[in-house]
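Enquirer: predicted model and sequence follow; I will ask about them next.
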Amino acid sequence: MNKVKKFRKKPVVIEAYQTDKVMVIHTLEGDMTAQIGDWIITGLRGEQYPCKPDIFEKSYELVED
């Protein structure tokens, strides 16, 4: 029987901006519509995807230069 282990997701620094217009983002999972105020995240491989502001605020914190 396999023993279940616990893992923590590695901290990753991403780039993101908040959109001021409705736009269609071509993601790895297909086209997604971003609404005004959604964050557009650029992933590790250059892929982009939208994220709702409330989820973004719970998941990410600003990295100071």
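Expert: Received, thanks.
Enquirer: contacts and neighbour counts: CA atoms only from here.
Expert: Fine.
Enquirer: tally of neighbours for K10?
Expert: 6 (other C-alpha atoms under 10 Å).
Enquirer: what about the strands in the protein?
Expert: Ranges of strands in the chain, per DSSP state E, are 15-18, 23-27, 30-34, 39-42, 48-51.
Enquirer: presented hereafter is structure B, for comparison with structure A:
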Amino acid sequence: MKYRKKPVEIEAVQFADDPDTLIKINDGLGLDPVNVSYEDPDNPVLKIPTLEGVMTAQVGDYIIKGVHGEFYPCKPDIFEETYEPVEK
């Protein structure tokens, strides 16, 4: 049997280590707290609590808020293959 993924609208913000993006992730998506790790100062990562444990997003990854309010990171190439902008 074959199956097709149902169309689902999600909210997402592409992670960048700048104040405007971090505000969008916090206020726009609702990820609170926004926890950026600077353990490697040249490669900041966003730590995201998920049902599977803490996942990390690198600069350029998309932070997705799922239909049930869950958050998870997605690599840009996978995001662009899977999602398209929704016209309102």
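Expert: Noted; the coordinates are in hand. Model, not experiment: these values are computed from the prediction.
Enquirer: go through the strands of structure 1 and name the closest to E61 of structure 1.
Expert: strand 15-18 (11.2 Å; C-alpha to C-alpha).
Enquirer: just to revisit the earlier point, now tabulate the strands of structure 1 in JSON lines and tack on distance to L62 of structure 1 and mean neighbour count.
Expert: Listed next are these as JSON lines, based on distance: least, C-alpha to C-alpha, whole Å; neighbours: other C-alpha atoms under 10 Å:
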{"stretch": "strand 15-18", "distance to L62 of structure 1": "10", "mean neighbour count": "15"}
{"stretch": "strand 23-27", "distance to L62 of structure 1": "23", "mean neighbour count": "14"}
{"stretch": "strand 30-34", "distance to L62 of structure 1": "21", "mean neighbour count": "13"}
{"stretch": "strand 39-42", "distance to L62 of structure 1": "13", "mean neighbour count": "20"}
{"stretch": "strand 48-51", "distance to L62 of structure 1": "15", "mean neighbour count": "21"}
